[in-house]
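# sequence isn't available, so here's the structure alone:
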């Protein structure tokens, strides 16, 4: 187990140095023997690390010479531009487009690049099935009864313990379970805002959050967002007196995959606290980091209880189990009241099953494998895009999460591309879905949560042909 952990940690570290350009194309890497000495690992583990890096096309071997860094084709592709949304209130919801894209969810004959969740092929389904059976057998009344209002106590205790990984010191009595992440966000918005209030969000932003805000009668103010560092803090400062609350996804948001630097998180929390503006923090992707350390949450810098931290296991373990939670700070009683009115109880069996999975230690093992798989997928995707898409294509550089943002030539309309791709049984997420304004028409989001295969590569190649034909 320790060797497996070291293998992943060392290979991920070297991969990150190559991606970041510290090791450049043609550079010779340390020898197998040197790697053993430096990291106190066995010869087999060292060889396994190099084989892993070769499998990701990051390095290649030369007989009698050792291992060298390969040329990465995606490096010629630029980053997407910083978004420039207008400060407007006449939001135009892309409802018809969203319905059209998600109407195909669950179709077995599609390659669903549009669905931002891990596929079942990379999830521990057999182990989860056993946990469901165990929960049904062990729970009172076989799990048919109601849970306590606050949630499954064991689950909340284990979530609180895991908060240490991102600098949090949560207690189980500070947490409330919910039926998934969207349920947590919904309770927070309902507790904090009334129709006509203005909520600030990143731009582009997850369509579900935009639709939720609009359904509650809120005005959405979209903030300029950098593809690497996330929301522009200076832009937030300029509109601070126009907003009533804020919703951010600081760690590996969708669709950009950006991750706010720690100093930016501190600054945002301090700014919002000063103006007594609540921050709903959606940390649903925080566990899916590609590096060696989990990024901190904004909640780690919350001293006034004004950050409501929401998350779930939908993007890491079981999308359909609907296991989410919120650490609502000083708004705990409002959230509990809403949960009582709207839900009464969280789903008992699935919440107990996830609690058991966490307690066994299997979740951390699964996360290590999942992070490695997603990182490899990301590299496969960008290599394919660099090979098959036009040279002026721009791509994001996520350091975690499930999303890859692609910006095409201004001539390309990705809503039209969606219709063309569906003829080849390929589903994409057009950029217009991720905004309430007339922008991102030439962009799209890929989910990297599919099981990588030759068929996926060929579907990306077909997409590249379609894009080229539309120019």
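That came through fine. Just so we're clear, the structure is a prediction, and the values are computed from it rather than from any experiment.
# hey, let's count contacts and neighbours off CA atoms from now on
Noted.
# got a list of what the residue nearest to residue 382 when sequence neighbours are not counted touches?
If the residues on either side of it in the chain are set aside, residue 382 comes closest to residue 74, at 5.9 Å by Cα to Cα, 6 or more residues apart in numbering. For residue 74, the contact set (Cα atoms under 8 Å, 6 or more residues apart in numbering) comprises 382, 383, 385, 386.
# what number of residues lie near the third one?
To tie it back to what came earlier, the one meant is residue 385. 24 (other Cα atoms under 10 Å).
# what separation do you get for it and residue 405?
11 Å (Cα to Cα, to the nearest Å).
# what about residue 159, distance to residue 57?
Taking Cα to Cα, one finds residue 159 at 37 Å from residue 57.
# out of the contacts of residue 74, which are buried?
The neighbour count (16 or more other Cα atoms under 10 Å) marks 382, 383, 385, 386 as buried among those.
# closest to residue 298 out of those?
residue 382 (29.7 Å; Cα to Cα).
# let's verify that closest one: helix, strand, or coil?
Under DSSP: H, G, I helix; E, B strand; the rest coil, residue 382 falls in the helix class.
# give me the nearest residue to residue 87, chain neighbours excluded.
Using Cα to Cα, 6+ apart, the closest residue to residue 87 is residue 221 (6.4 Å).
# pretty sure the one you found sits in a strand.
Yes - checked against three-state DSSP, residue 221 lies within a strand.
# quick check, it in contact with residue 197.
No - if you go by Cα atoms under 8 Å, residue 221 and residue 197 don't touch, sitting 10.4 Å apart.
# who's in contact with residue 11?
Per Cα under 8 Å, 6+ apart, neighbours of residue 11: 49, 50, 52, 53.
# quickly find the element holding the last one.
Residue 53 belongs to helix 43-55 when assigned by DSSP states H and E.
# which residues sit against that helix?
3, 7-8, 10-11, 15, 32-33, 35-36, 59-60, 67.
# are any of the residues you listed buried, and which?
Buried among these by 16+ other Cα under 10 Å: 7, 8, 10, 11, 15, 32, 35, 36, 59, 60, 67.
# any idea which helix or strand carries the third one?
If you go by DSSP H and E, residue 10 is part of helix 2-19.
# just checking, what packs against the very next helix or strand once past that helix?
Once helix 2-19 ends, the next helix or strand along the chain (criterion: DSSP H and E) is helix 32-39. With contacts defined as 3 or more Cα pairs under 8 Å, 6 or more residues apart in numbering; DSSP states H and E, helix 32-39 has these neighbours: helix 43-55.
# buried ones in the helix holding residue 53?
Quick answer for helix 43-55 (16+ other Cα under 10 Å): 45, 46, 47, 48, 49, 50, 51, 52, 53, 54.
# okay, one more to line up with it:
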């Protein structure tokens, strides 16, 4: 297995070098998969993996019925966002009101929604889910009215454990607790490993929901700088670990930056938290939305001490309204179950049955393949639109998966002020200010590309670019 993995990466590196030294120039057509198979004397699957790897790095792009070409993104001229110096001074300008304003657009059907990570209907297998609910009602003797175990449906836990191939058998149904979505799991994990007044390390910028949960529990967030491609600054984390009671990170396709921590960094992170005996709450809800050839490992894979609390969900990929998530809490499992008993007793048995059936019969894997293809196509579209319509000095992140694009604009721009102007034109985005507890990222914004791409979306990005240009 290792040799095959090394082989496809070796072929990808050869082609990457040809692109960088301009043996292959912008628009050049690559050999077909079958031609490349003969050229390199390898299997078709190895070539497909090599091409997927190059696609995930935006070096090549596939065009329907014609093949693979060197992409415009391979000649990338836009800079990556800068690594922030955390200004950890208290500020009266807290972002709660701004967060409320952004979430206030959740049901507005007349706006173009770049702000919230909500998959459009065309991304979801709605008809199959509806059929699954009907079948669940028919197949259950109680029609879904009875309680299920506090730990969660055994069938669903078993299906998740079997489906989570990325863990290579290290997770069983007994290791999992079903939750009402990922945020419920996050909240419970924080409650299980901290007490009011404790400090929790988070990435900066950080998902605003995590910052709000930390604040609601009377905890203190300690923001750790991140690199836009490689993620967490481990040296900065190491300096504060002696004073930290827990870490809370999104290591795969972080929200909002989109980075994927390299495996060696994840191993080093697990080594550090084990050394200092600090629990790590790992939000891995985007882990299955990769652009490359395979799903990246979570930190939980490297955890031997039971200190990593691994969180997953179908809220971003399959059925947001079902509120089905899970957590593998390691040595904190009993505490999590006790907390859940007090809070919600159990989850909806009907929704558990529908999701278990989707996982068990391969429907979820099929759906995810389609989902990822649409996401990647949208990412290329939004990246092209930003490069075309936004000011030339816009800095653009380079996500490896997920569905968020982080932008850094001219430092004279306030995206908080821009928000109202854009909203008046029926366009919403997430201002950078809400991704920190401090008064920073004011010239940044997050755009989601998990929406149906059409002429209006393209036109509204053009409008947004004009609004930004006119504000300088």
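Ah, there it is. Everything numeric here is computed off the predicted structure, so don't read it as measured data.
# now, among the buried residues of helix 43-55 of the first structure, which is nearest to residue 121 of the first structure?
Closest to residue 121 of the first structure, out of all of the buried residues of helix 43-55 of the first structure and judged by Cα to Cα, is residue 52, at 19.9 Å.
# how close does the closest one get to residue 153 of the first structure?
Taken as Cα to Cα, the span from residue 52 of the first structure to residue 153 of the first structure is 40 Å.
# again, but for residue 381 of the first structure
Counting by Cα to Cα - residue 381 of the first structure and residue 153 of the first structure are separated by 41 Å.
# cool, residue 344 of the first structure as well?
Taking Cα to Cα, one finds residue 344 of the first structure at 16 Å from residue 153 of the first structure.
# okay, these two: which has more neighbours?
Counting neighbours by other Cα under 10 Å for residue 344 of the first structure and for residue 153 shows that residue 153 has the greater number, 19 against 16.
# how about the strands in the stretch 101-250 of the second structure?
Under the criterion DSSP state E, counting those that start in this stretch, the stretch 101-250 of the second structure carries strands at the ranges 112-113, 177-179, 199-204, 220-227, 231-232, 246-249.
# mind giving me the packing neighbours of the second one?
Pointing back at strand 177-179 of the second structure there. Using 3+ Cα pairs under 8 Å, 6+ apart, strand 177-179 of the second structure sits against strand 325-328, helix 333-343.
# what of the fourth one?
Using 3+ Cα pairs under 8 Å, 6+ apart as the contact definition, the elements that strand 220-227 of the second structure packs against are strand 199-204, helix 208-216, strand 231-232, helix 234-240.
# if we go to 7 Å?
strand 199-204, helix 208-216, strand 231-232 (3 or more Cα pairs under 7 Å, 6 or more residues apart in numbering; DSSP states H and E).
# for residue 353 of the second structure, helix, strand, or coil?
helix.
# I'd say it and residue 135 touch.
No - using Cα atoms under 7 Å as the test, residue 353 of the second structure is too far from residue 135 to be in contact (9.2 Å).
# who's more crowded, those two?
residue 353 (23 against 16).
# name the nearest residue to the more buried one, ignoring sequence neighbours.
For residue 353 of the second structure, the spatially nearest residue (Cα to Cα, 6+ apart) is residue 136, at 6.1 Å.
# which one in the first structure is aligned with that neighbour?
Using TM-score structural alignment, the equivalent of residue 136 of the second structure in the first structure is residue 135.
# tell me, how many residues neighbour residue 239 of the second structure?
10.
# likewise residue 472 of the second structure?
Counted with other Cα under 10 Å, residue 472 of the second structure comes out at 11.
# how far away is it from residue 415 of the second structure?
Relative to residue 415 of the second structure, and taking Cα to Cα, residue 472 of the second structure is found at 12 Å.
# what's the answer for residue 267 of the second structure, then?
36 Å.
# more neighbours: which of those two?
Neighbour count, other Cα under 10 Å: between residue 267 of the second structure and residue 415, residue 415 has more, with 24 against 16.
# quick one: contacts for the more buried one?
By Cα atoms under 7 Å, 6 or more residues apart in numbering, residue 415 of the second structure lies in contact with 431, 432, 442, 443, 444, 445.
# how about residue 91 of the second structure?
Per Cα under 7 Å, 6+ apart, neighbours of residue 91 of the second structure: 438, 439.
# secondary structure class for it?
Applying three-state DSSP: residue 91 of the second structure is coil.
# number of residues surrounding residue 13 of the first structure?
Around residue 13 of the first structure there are 15 residues (other Cα under 10 Å).
# no wait, residue 105 of the first structure
By the criterion of other Cα under 10 Å, residue 105 of the first structure has 13 neighbours.
# tell me how far it lies from residue 53 of the first structure.
From residue 105 of the first structure to residue 53 of the first structure the distance is 34 Å (Cα to Cα).
# and for residue 312 of the first structure?
Taking Cα to Cα, one finds residue 312 of the first structure at 31 Å from residue 53 of the first structure.
# residue 330 of the first structure too?
47 Å.
# one more: residue 306 of the first structure?
43 Å.
# over to residue 156 of the first structure?
Applying Cα to Cα to residue 156 of the first structure and residue 53 of the first structure gives a distance of 38 Å.
# quick one: residues contacting the closest residue in space to residue 218 of the second structure that isn't next to it in sequence.
Distances taken as Cα to Cα, 6+ apart place residue 196 nearest to residue 218 of the second structure, at 4.8 Å, with adjacent residues excluded. By Cα under 7 Å, 6+ apart, residue 196 of the second structure lies in contact with 217, 218, 219.
# which among those residues count as buried?
217, 219.
# just give me the closest of the contacts of residue 196 of the second structure to residue 249 of the second structure.
Closest approach between these and residue 249 of the second structure, by Cα to Cα: residue 219, at 15.6 Å.
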